[in-house]
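Chemist: Model the structure of this input:
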Amino acid sequence: MSRLFRIAIDGPAASGKSTTAKQLATLFRFRYIDSGAMFRAVTLKSVEAGLDPEKHKDQVATLASSLDIQFPELGTVSVNGLDVTDQLRQESVARAIGPIASNPQVRHTLAEHQPELKIFLVANVRARAQRRFRELQQKQQHTDETLEQVMADIEARDLADRTRTISPLKMADDAVELDTSHLSIDQQVSAIQKLVYQKLEQQQQQQ
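Modeler: Model (predicted):
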């Protein structure tokens, strides 16, 4: 696979986007780009610069365009050469990311080139809540939170994502939907791997 080939993976919270993308990146030796982490990186630097994401939208966009955001290894993020992986989970970042992620100038700055393959992962709320609940238990975080509370949180997140003014969550017209409700991560990766090979074969036939 010597030519440039981009895969975009989108979907609601806890649908398996990050885990699937990381495994695909390893499988195909692709560069893994976490768009959510990129927005958190811009948010972190905006907070450090004392910028109000609501009042200083233009300044935040200018800052975003000046940042060199890289993913040196799977699961790590650097900004201008400095590792900020742990800082991206700070509460101050979580509080400020909303208006920055919906800032159209920032979204344009961070937008990738048009991908050759778009995947939209979906799964029912219970399946996604069970995954998130297991993650929290494994990380020993929020151990007092029940599965029902996690489900409620995901439903609230779904509503917010679908109804936000800027770039609401929806499947692109040319995306392929993959229901992961009853699939393991390995099965998800295998299904997308087949789609990649199909797309590559189509491209070769068109040349």
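Chemist: going forward, measure contacts between C-alpha atoms and count neighbours the same way
Modeler: Fine.
Chemist: The helix or strand that contains residue 202 - contacts with which helices or strands?
Modeler: Counting by DSSP states H and E, the element that carries residue 202 is helix 185-206. Helices and strands touching helix 185-206, by 3 or more CA pairs under 8 Å, 6 or more residues apart in numbering; DSSP states H and E, are helix 17-28, strand 117-122.
Chemist: can you give me the strands in this protein?
Modeler: Along the chain, the stretches classed as strands by DSSP state E are 7-10, 69-70, 78-79, 82-83, 117-122, 176-179.
Chemist: Adding mean neighbour count and distance to residue 45, write those out as TSV.
Modeler: Output for the strands of the chain, formatted as TSV (neighbours: other CA atoms under 10 Å; distance: least, CA to CA, whole Å):
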stretch	mean neighbour count	distance to residue 45
strand 7-10	20	25
strand 69-70	21	11
strand 78-79	18	9
strand 82-83	13	12
strand 117-122	21	30
strand 176-179	16	34
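Chemist: Include distance to residue 106 when you put the ones you listed into JSON lines, please.
Modeler: Listed next are the strands of the chain as JSON lines, based on distance: least, CA to CA, whole Å:
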{"stretch": "strand 7-10", "distance to residue 106": "18"}
{"stretch": "strand 69-70", "distance to residue 106": "13"}
{"stretch": "strand 78-79", "distance to residue 106": "16"}
{"stretch": "strand 82-83", "distance to residue 106": "21"}
{"stretch": "strand 117-122", "distance to residue 106": "21"}
{"stretch": "strand 176-179", "distance to residue 106": "26"}
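Chemist: let's see this one next to it:
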Amino acid sequence: MFNIAIDGPSASGKSTIAKQLARILNFTHIDTGAMYRAIAYQCLKNKIDLNDEIGCTEVANHSVIELLSNGEVFINDMNVTQAIRHEKVSQGASAVSRFKGVRQRLVEMQQEMAKSKGFVMDGRDITSVVLPDAEVKIFQTADVAVRAKRRYDQLIANGANVEYDDVYTDLVNRDYQDTHRDESPLMKVDNAVEIDTTYLSIEESVALIMEIIESRGLK
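Modeler: Now for the predicted structure:
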């Protein structure tokens, strides 16, 4: 058994591809982005300013997050699966992820979840911080315009009233925040394989990663 760590910017297809890999390999998928969204949701629910580092860290330290195999997300026994997919919560996730205390708490949870083998974990700091010893490390990216179109289509399909230009601007801002924050910035580690999904389908991206796994003789 082995672990797969996938990092990359928003809307690069990380979670979708991670879920497919987990299904094929019969592994467990851990969507760390959902965990940050859950903390952001809890902060918003309790009317805590997302720029309040102490307040957001306090929320994280008093939260228990569960990720079920069917994709459902619970925080403190409350099902927030749908609630955390709203754009305001996604933006909030990028805000709270800046804080050292929040990241430390969630990294502890993530490492505890994946302390054995057989996990596919995706996020922003998985290859560099959470699972630095993962046998397979992927840095997944795509052109920002393509990522914005993917996110826009997803939001429209979910009934959101958004404009493409706003989604594009939000992604550009989130990319900057993710790569320039002091705590665990998004980066490609030296031993990660970069996969650009701009012109690849989900199936093609999954096939590429499966080739990497097979070429290393992993089972």
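Chemist: coming back round to it: buried ones in the helix holding residue 202 of structure 1?
Modeler: Using 16 or more other CA atoms under 10 Å as the test for burial, helix 185-206 of structure 1 gives 188-189, 192, 195-196, 200.
Chemist: just stretch 80-88 of structure 2 next, same as before
Modeler: 80-81, 84-85, 87.
Chemist: Tabulate the helices and strands packed on helix 185-206 of structure 1 in CSV, adding columns for distance to residue 53 of structure 1.
Modeler: As requested, these are exported to CSV (distance: least, CA to CA, whole Å):
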stretch, distance to residue 53 of structure 1
helix 17-28, 26
strand 117-122, 29
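Chemist: Residue 142 of structure 1 is nearest to which of the ones you listed?
Modeler: helix 17-28 (20.7 Å; CA to CA).
Chemist: Next, the mean deviation of that closest one compared to structure 2.
Modeler: Compared with structure 2 after the fit, helix 17-28 of structure 1 shows a mean deviation of 1.2 Å (mean CA distance after the TM-score superposition for structure 1).
Chemist: what range in structure 2 does that helix sit on?
Modeler: Helix 17-28 of structure 1 corresponds to residues 14-25 in structure 2, going by TM-score structural alignment.
Chemist: burial measure for residue 26 of structure 2, as a count.
Modeler: 12 (other CA atoms under 10 Å).
Chemist: Would you mind measuring from it to residue 147 of structure 2?
Modeler: Separation of residue 26 of structure 2 from residue 147 of structure 2 (CA to CA, to the nearest Å) stands at 28 Å.
Chemist: again, but for residue 69 of structure 2
Modeler: Separation of residue 69 of structure 2 from residue 147 of structure 2 (CA to CA): 26 Å.
Chemist: Compare those two and say which is more crowded by neighbours.
Modeler: When neighbours are counted by other CA under 10 Å, residue 69 of structure 2 and residue 147 differ, and residue 147 comes out ahead with 22 against 10.
Chemist: now for that one: what does it line up with in structure 1?
Modeler: Looks like residue 147 of structure 2 aligns to residue 128 there (TM-score structural alignment).
Chemist: That match contacts residue 17, doesn't it?
Modeler: No - taking CA atoms under 8 Å as the definition, residue 128 of structure 1 is not a contact partner of residue 17, at 11.3 Å.
Chemist: Now for the aligned partner of residue 158 of structure 2 in structure 1, how many residues are close by?
Modeler: Using TM-score structural alignment, the equivalent of residue 158 of structure 2 in structure 1 is residue 139. Number of residues near residue 139 of structure 1 (other CA under 10 Å) recorded here: 10.
Chemist: Please report the distance of residue 139 of structure 1 from residue 133 of structure 1.
Modeler: Here residue 139 of structure 1 is placed at a distance of 10 Å from residue 133 of structure 1 (CA to CA).
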